[in-house]
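J.: quick one: sequence and predicted model below, then my questions.
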Amino acid sequence: MTKTTYREAIRESMRDALRRDGRVFLMGEDVGRYGGCFGVSLGLLEEFGPERIRDTPLSESAFVGAGIGAALGGLRPIVEIMTVNFSLLALDQIMNNAATLLHMSGGQCNVPLVIRMTTGAGRQLAAQHSHSLEGWYAHIPGLRILAPATIEDARGMLWPALTDPDPVLIFEHGSLYNLAGELPDNAGSVDIDNAAVRRAGEDVTVITYGGTVGKTLAAADVLAAEGIGAEVIDLRTLRPLDEATVVASVVRTHRLVVVDEGWRSGSLAAEISARVVEQAFYELDAPIARVCSAEVPTPYARHLEEAALPQTGDIVTAVRGLMPATVSRP
């Protein structure tokens, strides 16, 4: 086992991909000499050179478009967008080009492109740099959406994403970069098709992903002390959703809480809730509960930001609200 961080695990995943396949290259703002806005690509320029670690102009539409062209030309680009809000400047390229070319070409043109970006709030970056928009992108057919929540997934999701013939977006929650832990020395690719049960439980299913997985596991610890067994499921892949794992868990526990840092209206949490109602309505013993961010631009002040985001206490309260008095055990 090797002690590492989420940030270092992502760097190692890129180093591994660059070594494995000469077609792989990284491009984005400040990914080269600066080492990346969040230090993820530090040292890669010195190891692989400027042909494969490419600093780009400050134009997301230009370098995402260039990445699409490179993918169409047979390369395997990793495009880094600094933060998720900047991806909106390349939305036309992502939605109207990368996601549609396979279909509009009658299956002739795959776009094997990986786009990495930082998402999420909780770091006092105010309204313009604290979005959780992965649910928006999960709305778009033609894209695969990944949200690594653990060091193992941060290390192991990139290579299978690069081998996917279609575009993949990886959302890295900014609060996780300093997450420290151990990683097996032989760590490699992970499953990007199925959700992961991070904690087993029999009383309630709690669905989450990305930056709220840690808060949800902490809430499960609190609930366990009260005799409530919460099953925590990390979605990992937001599109396509692993409905089978979600529904199977709800069938066992008969209760569901969805934790989503996105805004509640039109959210990924709403989509998951709808699918469970469609497929397992008569298995539910209580209404589905959702824990989402307050529907306001994310505040800068720390106490206001914390109040606006899903917190461990909010998750505990939501679960308690679904439980009959007889479930709590000493």
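T.: Good, I have the coordinates. Numbers count the residues shown, from 1 in each chain.
J.: going forward, measure contacts between C-alpha atoms and count neighbours the same way
T.: Will do.
J.: and the helices in the stretch 201-330 of the chain?
T.: 213-225, 243-253, 268-280, 302-308, 312-322 (DSSP state H, counting those that start in this stretch).
J.: export the ones you listed to a markdown table and tack on mean neighbour count?
T.: Output for those, formatted as a markdown table (neighbours: other C-alpha atoms under 10 Å):
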| stretch | mean neighbour count |
| --- | --- |
| helix 213-225 | 20 |
| helix 243-253 | 19 |
| helix 268-280 | 17 |
| helix 302-308 | 16 |
| helix 312-322 | 18 |
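J.: take this one as well and set it beside the first:
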Amino acid sequence: MLRVLFNHRSIVQGTPVFRGQARSMSAIYSNAAAPLNGMPTGVAHSQLLIRSEDEVNKSSELQNLSLTGGFRKANLYQAVNDALRTALVADETSVVFGEDVAFGGVFRCTVGLAKEFGRERVFNTPITEQGIAGFGIGMAAMGHTAIAEMQFADYIFPAFDQLVNEAAKFRYRTGDMYNCGKLTVRAPCSAVGHGALYHSQSPEAFFTHAAGLKVVVPRSPVQAKGLLLASIRDPNPVLFFEPKILYRAAVEQVPVEDYELPLGKAEIVKPGKDITIVGWGAQIYALENAIQLAEKELPGISCELIDLRTIMPWDVDTVVKSVKKTGRLLVAHEAPHTSGFGAEIAATVQQHCFLNLQAPVRRVCGLDTPFPLAFERFYMPDCVRTFEAIKEVMSY
């Protein structure tokens, strides 16, 4: 029933209406929380965002780019929209398609594109995720740059066979005679505060088991534009999961011109010496707050925070090098604990860093239950749960 409501929804200022009740933009998209121990929390107060042009110099990746076109203040959904527009302008074979994308999509990521580029390049599809994936594979195999949207990441499962048995294996199966490497599948993912079991899931780990797919999750507007353009141009099929709670949570100064950020390369967003903390997507901000609390409450400790960004292939070298320095590792993600991608990171680090570890690798994850609505706060690996885990690792 909920699926029907979403696919035949009303839109209030670009926001989906749930069961006939309009929710305000701030209620749906704000990721700011009440102060914790006197410390402001949430994305709105993050020190990781690029809020001014001067702060671009803090990013070694952006420093290396020729950014002469200036900057524009944008949130994450606007950065995604800008990346799609950039791709459509630069590549006349590129097309954008999915449910409701012609009028802008549920989260407005494609707003204005159909009018600008025409309905032959930006168009709606029937409500069939398997069909969207199959159509994208076919277009990419015939040389088009296919950019598909799954309306919610939770809806990607009907397309699972197409993605893991066709898209992932097409090049291998044909001995490189054919491939669908020009396929990118975007999908809003993760918790938003009221999505419950069918609109809150983080399915990235399912797809890392299928050789041939790349999986990417951005944390901010600057990251979203650069990583999405890199994904669209990568010669492999890419799943690009966008944490929907971040769409309107905060703004950054996003370069106006075309730029790419490297896939398969993690970013050390905060250096440290005592414990390595790894996450991706919206989880980065919960980890940032937990680190701020830990360094305040446990004087003398220094935490290194790594944004994995690309889940597959993930940056083993950066994480291993960090753990060899700190001797401790904590991984956090919203997906369930069992068989979440944190387990892969933990196993790999144990293999490479066994003699360097001063404590067992710790995971802070979602629970092994369907995503609850009323008990979402207990499910989420938030700042407090992560802070408690940091204390446990440091006192081992």
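T.: Received the coordinates, thanks. This is a predicted model, so every value here is computed, not measured.
J.: and the TM-score between them?
T.: Overlay of the two chains. TM-score (TM-score structural alignment, normalised by the length of the first structure): 0.95; 322 aligned residues with a C-alpha RMSD of 1.2 Å.
J.: and of the helices of the stretch 201-330 of the first structure, who's closest to Tyr6 of the first structure?
T.: helix 213-225 (13.2 Å; C-alpha to C-alpha).
J.: other SSEs contacting that closest one?
T.: Other elements packing on helix 213-225 of the first structure under the criterion 3 or more C-alpha pairs under 8 Å, 6 or more residues apart in numbering; DSSP states H and E are strand 230-234, helix 312-322.
J.: which residues of the second structure does the shortest one align to?
T.: Under TM-score structural alignment, the counterpart of strand 230-234 of the first structure in the second structure spans residues 303-307.
J.: over to the last one?
T.: Taking TM-score structural alignment as the measure, the second structure aligns residues 383-393 with helix 312-322 of the first structure.
J.: mean shift of the matching stretch relative to the first structure?
T.: Superposed on the first structure, stretch 383-393 of the second structure shows a mean distance of 0.6 Å to its aligned residues (mean C-alpha distance after the TM-score superposition for the first structure).
J.: ok, residues contacting that stretch?
T.: Contact partners of stretch 383-393 of the second structure, identified using C-alpha atoms under 8 Å, 6 or more residues apart in numbering, comprise 286-287, 289-291, 293-294, 328, 330, 332, 359-360, 362, 364.
J.: hmm, back to that, what does the match of strand 230-234 of the first structure rub up against?
T.: 266-281, 284, 287-288, 291, 295, 319, 322.
J.: run the last query once more with 10 Å
T.: Contacts to stretch 303-307 of the second structure, defined as C-alpha atoms under 10 Å, 6 or more residues apart in numbering, come from residues 217-219, 265-281, 283-284, 287-288, 290-292, 294-295, 318-319, 322-323, 325-326, 328-331, 390.
J.: next up, the contacts around the alignment partner in the second structure of Ile78 of the first structure.
T.: Counting by TM-score structural alignment, Ile78 of the first structure corresponds to Ile147 in the second structure. When contacts are counted by C-alpha under 10 Å, 6+ apart, Ile147 of the second structure touches 84, 87-88, 94-98, 122, 133, 136, 139-140, 182-186, 231-232, 238.
J.: aligned partner of Ala83 of the second structure in the first structure?
T.: Using TM-score structural alignment, Ala83 of the second structure sits opposite Ser13 in the first structure.
J.: how many other residues sit next to that match?
T.: 20 (other C-alpha atoms under 10 Å).
J.: just the element for it, please.
T.: helix 6-20 (DSSP states H and E).
J.: superposed on the second structure, what's the mean shift for that helix?
T.: Counting by mean C-alpha distance after the TM-score superposition for the first structure, helix 6-20 of the first structure comes out at 0.4 Å.
J.: tell me what that helix is packed against?
T.: strand 24-28, helix 44-48, strand 76-83, helix 151-156, helix 158-163, strand 168-173, strand 180-183 (3 or more C-alpha pairs under 10 Å, 6 or more residues apart in numbering; DSSP states H and E).
J.: for the ones you listed, give me JSON lines that also has distance to Gln108 of the first structure.
T.: JSON lines is the format used below for those (distance: least, C-alpha to C-alpha, whole Å):
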{"stretch": "strand 24-28", "distance to Gln108 of the first structure": "22"}
{"stretch": "helix 44-48", "distance to Gln108 of the first structure": "32"}
{"stretch": "strand 76-83", "distance to Gln108 of the first structure": "17"}
{"stretch": "helix 151-156", "distance to Gln108 of the first structure": "29"}
{"stretch": "helix 158-163", "distance to Gln108 of the first structure": "17"}
{"stretch": "strand 168-173", "distance to Gln108 of the first structure": "18"}
{"stretch": "strand 180-183", "distance to Gln108 of the first structure": "39"}
